[in-house]
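Trainee: Make a model of this:
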Amino acid sequence: MRLKAAVGAALALLAASCSGGGADKATDTTGIDGARIIRASGEEWLSYGRTYDEQRFSPLDQINTGNVGELGLAWYADMDTARGQEATPLVIDGKIYVTTAWSKVKAFDATTGKPLWDYDPKVPGETGVKACCDVVNRGLGAWGNMLFLGTLDGRLIALDRGTGREIWSKVTVDQDKAYTITGAPRVIDGMVIIGNGGAEFGVRGFVAAYDAATGKQLWKFYTVPDRPGANEAEYLKAAETSWKGEYWNIGGGGTVWDAMAYDPELGLLYVGVGNGSPWNQAYRSPGGGDNLYLSSIVAIRVKTGEYAWHYQTTPGETWDYTATQHIMLADLDIGGKTRKVLMQAPKNGFFYVIDRTNGEFISANNFVPVNWATGIDPKTGRPIENPAARVDRTGQPFIVSPGPLGAHNWHPMAYDAKQKLVFIPAQVTSYPYIPAAGWKPSKLGFNVGMDTASNAMPADNAVREAAKKATKGVLIAWDPVAQKERWRVTLGGPWNGGVLATAGGLVFQGNAMGNLVAYDSASGKNLWSFEAQTGVVAAPMTYSIDGQQYVAVLAGWGGAWAITAGVLSDMSGPVRNISRLLVFRLGGKAKLPAMPAADDLPLDPPGLTAAANVVQGGAQLYGRYCTVCHGDAAIQASGRGGIIPDLRYSGTLASAENWKMIVHDGALKDNGMVSFASVMSAAEADSIRQYVIARANEDKALAAKKVAMR
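Mentor: Just a heads-up that it's a prediction; the model follows:
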């Protein structure tokens, strides 16, 4: 049966000119090939960024600045996963395809919303503990008559586009390690290209290409060298001297978990490479070094998987400053000459313009306040670092801007060539980096080499309010040639949605406050807004069928900020998770159902009986093993909205035995809560319970104090 399916898939791809890239040989008009993606007119959305250049600009203009006020809901579809929704849908031949949390796939009629099929890869629940940033998925790839899905547990799966039937499945990672896949595959010349995540958990990053017809691996590109003497590729041999110590024993990091772009003329694939593992370079690479190819943009010859060039945005990074953020390609007039450029606004807060033919640095400027560097050297393209921010070298704490969630995270940008503007979903954040003393890697939890307990938000309303005041979410219109801001919109808080720009003079963005908004791309004026009933972090897209333009977005609050930022995570709300696909058109009359009743339970924890040293020990364990899912300082502000439980409200706090069954014994592993017996004793697990009880009582007292002051 597998041979029959593979042969059938190969024939389908042949009919769609799977070898083509630039050749228009398709005999099956429903098949997807490179030529169809390149010449996409706007009616369809065939790849994650619409086209290979990833500009996320649509030439459709039926919906424009003059009539966007008439935009209404055409239809909606409820998702069956109350977790973060980050996917950009694909629209092909009148059908819309979307991935949801837990790597599920759904297909609908794109005009009516009629469900057509769904697919569940049945990702084991315990995989959730390997995911740094929620059990999300960002989308699909398409080629021939197939769709391609990367699953959280590291599989690459080919589906029949018409039926959702699985054609082949390939395990792409070592599943005994904490690899995950959340990004969308790209498909080029019959090759499905996918990376992975897991740098915080001690893995070695790579990106690989697979034959679309069969799933056979075609090439594999590592982003971090193996031990000296074990590297065959010249680019990895060249990187060996930029590392110190026995880095290979702790993975090194450098995962390619999101950004990719492709230039068909140059035959180059551009990938963004992630942070080091652990963050703290003093443990990762004692003695320093640039640590190639961490935090770099790398160009790969797509046919062979060979190295072409690289540009490193943050040499020797120690702050989780990934360069996996959105990469887009454009031709810009710079100094009277048209340059083929690559643009990126990575976590470190600088906007980069790079020559995409050879990796030459052109320009960079910070688009939000930064203090880890004073600028980028115009001759070398290297950052001019602030020595005090180098906590890995000083051994002293320092509040660094931006923080580890970055000045810009995975949320896609958009580029309007007519306006000559890039629209950046940015954020202003800081973070107290505190080096961990005597750090050792662990089998579970974040392996970052930082003290993630001592920097927890204190139970102090004044400190919390000051932190909120200093933290912002912004939509920035950026001139990439002049390297300056043209306009900005300040939002309620960070973690707002990705961006879509259209020829109608519009910029669409969802936000953490629960709205989808259309702005005038020339001025930033708010022209239209829709209450989505939940935070929107995914990017909108648009398509047209029978002359009718639609705008679609997957809504559903979640992701890294929502689950880890504690008291800061609900700055814009708080908002609930109500996961839906929302589709709009001019004159749309559909209505969402009424908001469900709030479930604001009183904070009523048991009394604290444990000694202070027990609570302190629990705080250290919580910081290392629990913060990443349950929130800073045991505050999961969005947990009451259906994302991840807020432990301060847990009924198990009153029962040491029930707590042990869950935390130590793994009674809820199918829900993602695995056993932590391999890294802590039952007594240590109970000390976490005591810490959460202490935190709950502190916050109960703070709430009472607020009421008394009114």
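
Trainee: Please make it C-alpha for all contacts and neighbour counts, starting now.
Mentor: OK.

Trainee: Is the residue nearest to the spatial centre of the chain in a helix, a strand, or coil?
Mentor: With distances taken as C-alpha atoms, centre = their mean, Trp410 lies nearest the centre of the chain, 4.0 Å away. Following DSSP: H, G, I helix; E, B strand; the rest coil, we place Trp410 in the coil state.

Trainee: out of everything not next to it in sequence, what's closest to it?
Mentor: Excluding its sequence neighbours, the residue lying closest to Trp410 (C-alpha to C-alpha, 6 or more residues apart in numbering) is Gln325, at 5.0 Å.

Trainee: And for Asp333?
Mentor: Nearest residue to Asp333, sequence neighbours excluded (C-alpha to C-alpha, 6+ apart): Arg339, at 6.3 Å.

Trainee: A helix includes the one you found, no?
Mentor: No. Counting by three-state DSSP, Arg339 is not found in a helix; it is strand.

Trainee: where's it relative to Ile37, distance?
Mentor: Using C-alpha to C-alpha, to the nearest Å, we find Arg339 at a distance of 23 Å from Ile37.

Trainee: Out of the two, name the residue with the larger neighbour count.
Mentor: Ile37 (22 against 17; other C-alpha atoms under 10 Å).

Trainee: Tell me if the more buried one really is in a helix.
Mentor: Yes. Using three-state DSSP, the assignment for Ile37 is a helix.

Trainee: about what we covered before: mind checking how far the residue nearest to the centre of the chain is from Val224?
Mentor: Distance of Trp410 to Val224, given as C-alpha to C-alpha: 21 Å.

Trainee: do Ile32 as well
Mentor: Distance of Ile32 to Val224, given as C-alpha to C-alpha: 34 Å.

Trainee: what do you get for Asp333?
Mentor: With the distance defined as C-alpha to C-alpha, Asp333 ends up 35 Å from Val224.

Trainee: Would you do the same for the sequence below? I want to compare the two.
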Amino acid sequence: MARAGWALALALFVGACGSSTDEVSGPATEGVTDALIANSPGEEWLTYGGGHMEQRFSPLDQITDGNIGELGLAWYSDIDTARGQEATPLVHDGILYVSTAWSMVKAYNAKTGEPVWAYDPEVPRETGARACCDAVNRGVALYGDKVFVATLDGRLVALDQKSGKVAWEKMTVPDQESYTITGAPRVANGLVLIGSGGAEYKARGYLAAYDWKTGKEVWRFHTVPGNPADGFENEAMEKAAETWGGKWWELGGGGTVWDSITYDPKTGLVYFGTGNAEPWNPAAHDRGEGDSLYTGSIVAVDAATGEYRWHFQETPEDRWDYDSNAQITVADIEIDGEIRHVVMHAPKNGFFYILDAETGKFLSGEAFAPMNWADGLDENGRPNILEAARYEKSDQPFIGMPGPIGAHSWQPMSYSPQTGLMYIPSNQVIQGFLAAKDWTPNKQGWQIGIDTAPVAMPADKAIRAQMAEQFSGSLLAWDPVKQEAAWAVPHKGPWNGGTLATAGNLVFQGDAAGMFKAYDAKTGSPLWSFAAQTGVIAAPMTYAIDGEQYVAVLVGWGGVWDLTAGVLADKSGPVKNISRLLVFKLGGDVKLPDPPALGENVLDPPAFTGTEEQVALGASNFARYCAMCHGDAAVGGANVPDLRYSGAIGSKDAIKSIVIDGALRHNGMISFSKVLKPADAEAIRQYLIKRANEDKALEAS
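Mentor: As a prediction, this is how the structure comes out:
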């Protein structure tokens, strides 16, 4: 999008902030309608979660636990972007629609795989520098005759379903410095819903609704209060302000709605999850020890007006990045002999919650994963936070479990009404939280108030092996009524794919090791597997055409774990990013080409000529500004350059041209001249040289 186009879109955004429900187009009457979504028999997959209730359960039963061994590849398509692939495809009227990294959209003949059209929003690659968690996109929405996609740089775009041509485009974010969008839009009775990310970058969270025909903003609900001097938008914001301290609004406050949005036609409500408070460390910038509402919460608003109805805060006093943005599932389940209409949620913090969907009342909750930040929930569902977890009160790190990627992150879970089980892609991860001393807000980059340099992974084989033992994952079958595990399938590492449950007594999931598998939904017994040749983090879906059932999954390793985890990112085994759409059916006999060899990079760094003072400064600045893309302790992932191998570290001038002058900004490596000086860039270079030499010696030992 041209710069002039951005300026116009931002001007339109400002003008739309006072929009109301007057003169909206109303629900669609043709194409993908609310009635079609509500009554779909299962042959089509019309919404991100397979339906408004986000259960990700399919009634299709041609593929079963009895014939799953006959499942084979029907067709595949290579994807032209090698970043993390997180989207769930949608299918309508014989066409499969899928978004990919960098917010691109592709349409295929769902039966044959023949491309129909492709759309590239041309997101500037510099945008990736303010995306905490890779240049990913989780999916599109279908409604009426349109396809909706939200772009990384903050636009909501409506495309014609048949041609892929742009019908309208709307800038939704307040600025081009703090906000990005990676989530999939949802549609509620003619309103397209979308939030944003950016809770580490001075963003103020919100959920906004747009007229599906025109793109006009209809309502916007903020999740955290703004500057009291400007007045509060509503009573909910006024009450929330009482739970904050200091000048929280100067850093936005966080609470971004970057993933979970669920529309419930039965109650007329939209439920959405909110992200972390900003900064993470409540002592930084004097955020205070209050609850910081409505961060770490499920919030319910009227779908038509955006008016507040209820909230339930899962993580008060959040200081661990325990977002509540994991998928929100609605179901009717029997509790104590009574059928209850409920919201079910398994957020990062490790507790599984059941709430009354109409009122938000806490019904039950239990830990579904190991944790050491709380020792349970009280009668109202509030966590009993352990004092040791309040790390800002100590000068020692708190080794917290779960870590910031959570016991369950964005990877979708699925619920089977047949088994009554929820299938959760669960993580077991730890993180060292150390409060930064004398912290001041950054002019650029993350605003979390945490010092990550002292807890970076050392160049020590024994310590690395010991640490790796603390990280794993599982496919967890959880009984929400009993609030206990029914069974679990262990994975070698965390960050595995989302799940799909079907009436064929099957659960499908891909994993970080590069396998796509099917399990018995009742017992967890493995039944089938396929080598996807790359890590799988997205969730599969299923559809049927001409009497044949298909299962589709987008594959391609990446996301925040690959970017930031350093040596631990390969816990499940080293994998390349080979981005593809894979589609299966019974009797499929298509073969993938042989994967390229992983290869073996050889560390050959220049000799270390710096000082220990330079290394200390370089380590601190690398952790603060570089590690979120280039990895913990400078160990890079699969999709962004590993700087230990870079030829640029051999030249002081080369590093300065990149870090200070922005020579590679069009590749996404922006200038850091706002916060770093040439001497700082040289210190980072010396740190990288030392790290490369350390790991070279480690490999030789």
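
Trainee: Now the TM-score, please.
Mentor: TM-score of the superposed chains, computed with TM-score structural alignment, normalised by the length of structure 2, equals 0.96; 678 aligned residues with a C-alpha RMSD of 1.2 Å.

Trainee: for structure 2, what's the longest helix?
Mentor: Taking DSSP state H as the criterion, structure 2 has its longest helix at helix 678-700.

Trainee: So which bit of structure 1 is it matched to?
Mentor: Counting by TM-score structural alignment, helix 678-700 of structure 2 falls onto residues 682-704 of structure 1.

Trainee: what's the average per-residue distance for the matching stretch once overlaid on structure 2?
Mentor: Superposing on structure 2 places stretch 682-704 of structure 1 at an average distance of 0.7 Å from its equivalents, by mean C-alpha distance after the TM-score superposition for structure 1.

Trainee: Please spell out which residues along that stretch are buried.
Mentor: Neighbour-count burial for stretch 682-704 of structure 1 flags 682, 684-697, 699-700 (criterion: 16 or more other C-alpha atoms under 10 Å).

Trainee: Could you do stretch 170-190 of structure 1 as well?
Mentor: Across stretch 170-190 of structure 1, burial judged by 16+ other C-alpha under 10 Å covers 170, 172-173, 178-190.

Trainee: now do stretch 379-388 of structure 2
Mentor: Neighbour counts using 16+ other C-alpha under 10 Å place Gly381, Arg382, Pro383, Ile385, Ala388 of stretch 379-388 of structure 2 among the buried residues.

Trainee: Which ones among those residues map onto helices?
Mentor: Using DSSP H, none of the buried residues of stretch 379-388 of structure 2 sit in helices.

Trainee: Make TSV from these and add distance to Pro59 of structure 2 to it.
Mentor: Below are the buried residues of stretch 379-388 of structure 2 laid out as TSV (distance: C-alpha to C-alpha, whole Å):
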residue	distance to Pro59 of structure 2
Gly381	33
Arg382	36
Pro383	37
Ile385	41
Ala388	47
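
Trainee: out of those residues, which are inside strands?
Mentor: In strands, defined here by DSSP state E, the members of the buried residues of stretch 379-388 of structure 2 are Pro383, Ile385.

Trainee: Do a quick rundown of the helices in structure 1.
Mentor: Using DSSP H, the helices of structure 1 run over 2-15, 34-38, 234-239, 281-284, 391-394, 461-469, 560-564, 612-625, 627-630, 656-663, 682-709.

Trainee: Dump those to TSV, plus distance to Thr151 of structure 1.
Mentor: Output for the helices of structure 1, formatted as TSV (distance: least, C-alpha to C-alpha, whole Å):
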stretch	distance to Thr151 of structure 1
helix 2-15	20
helix 34-38	24
helix 234-239	28
helix 281-284	28
helix 391-394	34
helix 461-469	35
helix 560-564	18
helix 612-625	23
helix 627-630	19
helix 656-663	26
helix 682-709	31
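
Trainee: returning to what we had before: how close does the aligned partner of the residue nearest to Trp410 of structure 1 in structure 2 get to Asp259 of structure 2?
Mentor: Taking TM-score structural alignment, the alignment pairs Gln325 of structure 1 with Ala326 from structure 2. Separation of Ala326 of structure 2 from Asp259 of structure 2 (C-alpha to C-alpha): 7 Å.

Trainee: what touches both of these two?
Mentor: Gly273, Trp410 (C-alpha atoms under 8 Å, 6 or more residues apart in numbering).

Trainee: who has more neighbours, those two?
Mentor: A side-by-side neighbour count of Ala326 of structure 2 and Asp259, using other C-alpha under 10 Å, places Asp259 first with 28 against 25.

Trainee: Now that one: closest residue in space that isn't a chain neighbour?
Mentor: Nearest non-adjacent residue to Asp259 of structure 2, counting by C-alpha to C-alpha, 6+ apart: Gly183, 4.8 Å away.

Trainee: and what of Gln533 of structure 1?
Mentor: Nearest residue to Gln533 of structure 1, sequence neighbours excluded (C-alpha to C-alpha, 6+ apart): Gly514, at 5.4 Å.

Trainee: give me the number of residues near the one you found?
Mentor: As a burial measure, Gly514 of structure 1 scores 25 neighbours (other C-alpha under 10 Å).

Trainee: Could you check how many residues crowd around Pro526 of structure 2?
Mentor: When neighbours are counted by other C-alpha under 10 Å, Pro526 of structure 2 registers 16.
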